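>>> Everything below, folded, please.
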Amino acid sequence: MASACPRPLFLSFPKSPAPPLAVPSKHHPSATASLSVSTRARAASSSAPSPSPSPSPPADGVGPAAPTRGDVYLGRQLAAAAAAGARARAPEEDAERRRRRKEKRKALAKKTPSGVACCYGCGAPLHTGEEGSPGHVEPATYDLKKRHNQLKTVLCGRCKLLSHGHMVTAVGGHGGYPGGKQFVSAEELREKLSYLRHEKALIVKLVDIVDFNGSFLSRIRDFAGANPIVLVITKVDLLPRDTDLNCIGDWVVESVVRKKLNVLSVHLTSSKSLVGITGVISEIQQEKKARDVYILGSANVGKSAFISAMLKTMAYKDPVAAAAQKYKPIQSAVPGTTLGPIQIEAFLGGGKLYDTPGVHLHHRQAAVIHADDLPSLAPQSRLKGRCFPNIMLCSG
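Next up is the predicted model:
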């Protein structure tokens, strides 16, 4: 019996089913996103501006004309002339600049050095030489004060005589005073003030109301330069009692405008009754801006008296001004009492106050009379106004 051959076994493995074909559905979110993106892309491509066509070259005969050879030549000539003018002006400007620097150095050299000890009453340098001259001190006193570093508290012999009412003149020459011994000229005192135009300072200009035009100093800019000026009218207490100060102020302002002087403000003051001093102090404190303050004016206009009134008013609130009252400038009826700048520590917030020599003017009465007659020129009481009848009306 034949045996049957075994049949081979065939193992069949089931094929993995193919992934279903993804058909986008209108309800599927990915389909919506893809559609929206494609829609936006088409919209953007449709809204994008089409590239502008390149400008076509201008037609013949249209457009700016090319410069001719004549225009080019003229431009070169003008440029060469401008360069030559600049080169020609450069030496003149350099010479002017050198002249100004030389003038400034010369003026600053006349400024009293800070290390020189001066009399606090008149500003004259202290010395032990000629007796009776401004600044003279006895040798023993000078040596003692110098040993203790107290030369700033020394009063010279001339100032002691002036403080007791003696009429001791010291200024001679053009605009000076005859009689007595003359130690310095009026021109030398003016030269001592020439450095002010190169300083950054606040100028307080004093004018005597009794002699307004005579003491005005029309050429104050020769001393003050471009520094700001505060105008102070002194001795208003000598005006008649029924004087309207508002009218006086308006008249002063009109006179200042007529004289073509630019000032920050105008103040009517009296050093004796302290009228208006507070307003001047407020103006100085506001405008000085850490600068030094210089009191300028013609001779015998009342600068030293004004400084004393300022220190007295400021002493109530400023301890520095209160301490400065002990060594303040000497007041005298003699024109030319102050012979040099006097430095005063008067401000708590910085800056110094300077009393300066008066500018001597030859046309004033005090410059042509004897020294013994000077007190008769200074009024001691209020002036009395008088009205004179109009001659034309009376004759008519």
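>>> C-alpha from now on. contacts and neighbour counts both.
Fine.
>>> Tally up the residues packed near Arg364, please.
Per other CA atoms under 10 Å, the neighbour tally for Arg364 reads 16.
>>> Is it in contact with Gly214, as I believe?
Yes. The pair formed by Arg364 and Gly214 meets the contact definition of CA atoms under 8 Å, at 6.3 Å.
>>> Now for those two: what residues contact both?
Overlap of the contact sets of Arg364 and Gly214 (by CA atoms under 8 Å, 6 or more residues apart in numbering) is empty.
>>> And the strands in the stretch 251-396 of the chain?
In the stretch 251-396 of the chain, the strands defined using DSSP state E, counting those that start in this stretch lie at 266-268, 292-297, 342-344, 353-355.
>>> how about the helices of this structure, start to end?
Ranges of helices in the chain, per DSSP state H, are 29-47, 69-109, 139-147, 157-163, 186-192, 221-224, 245-258, 277-287, 303-314, 319-324, 391-395.
>>> Distance to His360 added to those helices, as a markdown table?
Output for the helices of the chain, formatted as a markdown table (distance: least, CA to CA, whole Å):
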| stretch | distance to His360 |
| --- | --- |
| helix 29-47 | 91 |
| helix 69-109 | 19 |
| helix 139-147 | 31 |
| helix 157-163 | 19 |
| helix 186-192 | 6 |
| helix 221-224 | 13 |
| helix 245-258 | 21 |
| helix 277-287 | 25 |
| helix 303-314 | 13 |
| helix 319-324 | 27 |
| helix 391-395 | 38 |
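>>> most packed of those?
Comparing those by mean neighbour count (mean count of other CA atoms under 10 Å), helix 303-314 ranks first with a mean of 22.
>>> can you state the direction angle for that helix and helix 277-287?
Angular relation of helix 303-314 and helix 277-287 on a 0 to 180 degree scale: 90 degrees, by axes from the mean of the first three to the mean of the last three CA atoms, to 10 degrees.
>>> Alongside the first, I'd like the structure of this one:
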Amino acid sequence: MTLSEDQVTQLLNDGIVCIGCGARFQSTKRGVPGYLNEHKLRSYLSSLNSVDDPINLLCERCFKLKNYNQIEPVAFDSDHFQKILTSISDKKALVLYLVDLFDVGGSMINGLTRFIGNNPVVLVGNKFDILPKSVKKNKIANWLTKEAKNEGIKVLKTVVLSADKGDSGQYLLEEISDYIDEYEEIFVVGVTNVGKSTLINQIIKQISGRGSVITTSRFPGTTLDKIEIPLTEKTRVIDTPGIIHDSQMAHFIDSKDFKYLLPNKEVKAGTLQLSKGQAIFLAGLGWIDFLNKSKISVTAYFENNIELHRGKIENAEKLFSSQAGRLLKPTVLKEYRELEKKEIKLKANQDFAIAGLGWFTFHDSAPICFHLPKGLAFSVRQAEI
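Predicted structure coming up:
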């Protein structure tokens, strides 16, 4: 027995949501979250045997994302995402706060406690498999805990993992098992593209044996509203939209070049010996003048396809203006080619990290002058590795 037209209409009036992004289905405004052609939507619903049947349906945006790797812009701004996160502060909940171990500064949420109140935090460092194999989990966990403390975040526990690995769901559940029964809601929060939905898909697989049900992609801004997944009879896990950080490098380049920013395998670090008067070009994304008076040593951690070109400071500006997009690839979009210039000094055992791109570890103290797109975030921190 299939549903009648009245039952289908009632379901639509009650509101049903896309299993991929959590947006409520609608058929009136294409380009707005939850859009699906009315004929397709009604046809699917009418094929159900009961109004209580699970609705495993994707909106047009999620369908294209899942099957064709195509992302479409949506009519939500960061204020919408922030309002969703702010509601956490009114609840008694556990917060799983995901950060990207390859982009820690760029993936931290400024003023997190503003959104989550006094709720306890388990800090989850994702993409551990991207770091060199010689790095130990406990060392990274200790370093990450200190970085969070510097941001005013006190954590119950720090967990380091790789969300796209098959045992990550089981591993995380074991690590937080002492806290699960204390809370009815466990919120997963983080910036876009940090791996929240990937991790929750692994949790779903662990507790139910089902495959991925939440849309994931290499593009920022996939989950548009809260998605709730039962964990136990008492507790549910809630995936939230990512806060969009427009100060990450991904917002300064063409989407076809995202592959240069998002490593999917171990990053091969390279150590450079730099003499006085040398500059390093970060492909066509900008460059750094090294103002040291003697030879220094730095180690570079960037996606393996990013080419670092060495040159002379006096020729740097001319080379960049003539070769960005040619010899120097990938490059920033034309509207960001006018670079900001700033001079800072790094100490030995400090990182100069560029949001959404990578970092240099300084083994000797040295002043530098960087030339990067205006608005791109950077940070100076104790060495991560």
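>>> Does the closest residue to Ala316 of the second structure other than its chain neighbours fall in a helix, a strand, or a coil region?
Distances taken as CA to CA, 6 or more residues apart in numbering put Ala279 closest to Ala316 of the second structure, at 7.0 Å, once the chain neighbours are dropped. State at Ala279 of the second structure, reduced to three classes by DSSP: H, G, I helix; E, B strand; the rest coil: strand.
>>> Do I have it right that Ala279 of the second structure meets Ile313?
Yes. With contact defined as CA under 8 Å, Ala279 of the second structure and Ile313 form a contacting pair (5.2 Å).
>>> With neighbour numbers in mind, choose between these two.
The residue with more neighbours, out of Ala279 of the second structure and Ile313, is Ala279; 25 against 19, by other CA under 10 Å.
>>> Surely Val275 of the first structure and Ile281 touch.
No. Using CA under 8 Å, Val275 of the first structure is not in contact with Ile281; the gap is 11.8 Å.
>>> Tell me who's in contact with the aligned residue in the first structure for Tyr179 of the second structure.
Using TM-score structural alignment, the partner of Tyr179 of the second structure in the first structure is Glu287. Glu287 of the first structure is in contact with Leu202, counting by CA under 8 Å, 6+ apart.
>>> ditto for the one 10 residues further on
When the contact criterion is CA under 8 Å, 6+ apart, the partners of Gly297 of the first structure are 205-207, 215-217, 303, 358-359.
>>> ditto for Lys104 of the first structure
Contacts for Lys104 of the first structure were tallied using CA under 8 Å, 6+ apart; they are 195, 198.
>>> Which residue of the second structure sits opposite it in the alignment?
Alignment note (TM-score structural alignment): Lys104 of the first structure has no counterpart in the second structure.
>>> what do you get for Ile209 of the first structure?
Matched to the second structure by TM-score structural alignment, Ile209 of the first structure sits across from Leu101.
>>> how deep is the closest residue to Lys352 of the first structure other than its chain neighbours tucked in, by neighbour count?
Once its chain neighbours are removed from consideration, Lys352 of the first structure has its nearest residue in Asp292; the separation is 4.8 Å (CA to CA, 6+ apart). Neighbouring residues of Asp292 of the first structure were enumerated by other CA under 10 Å; the total is 18.
>>> Assess the claim that Asp292 of the first structure and Gly349 are in contact.
No. With contacts counted by CA under 8 Å, Asp292 of the first structure stays clear of Gly349, the gap being 11.3 Å.
>>> thinking again about what came up before, distance of the residue nearest to Lys352 of the first structure from Gln365 of the first structure?
To Gln365 of the first structure, Asp292 of the first structure is 32 Å away according to CA to CA, to the nearest Å.
>>> before we move on, what about Ala140 of the first structure?
In this structure, Ala140 of the first structure and Gln365 of the first structure are 41 Å apart, going by CA to CA.
>>> Likewise for Leu393 of the first structure?
Taking CA to CA, one finds Leu393 of the first structure at 34 Å from Gln365 of the first structure.
>>> what do you get for Gly279 of the first structure?
31 Å.
>>> what comes into contact with stretch 189-201 of the first structure?
104, 107-108, 110-111, 221-228, 288, 291-294, 339-340, 356-359.
>>> make it 7 Å
When contacts are taken as CA atoms under 7 Å, 6 or more residues apart in numbering, the neighbours of stretch 189-201 of the first structure outside the stretch itself are 104, 107-108, 110-111, 223-227, 291-293, 357, 359.
>>> Just name the closest of those to Cys122 of the first structure, please.
Pro357 (8.5 Å; CA to CA).
>>> which residue lines up with that closest one in the second structure?
So, by TM-score structural alignment, Pro357 of the first structure is matched to Pro241.
>>> Once you drop chain neighbours, what's closest to that match?
Using CA to CA, 6+ apart and skipping residues adjacent in sequence, the residue nearest Pro241 of the second structure is Thr223, 4.8 Å away.
>>> how many neighbours does that neighbour have?
Thr223 of the second structure sits with 24 neighbouring residues when counted by other CA under 10 Å.
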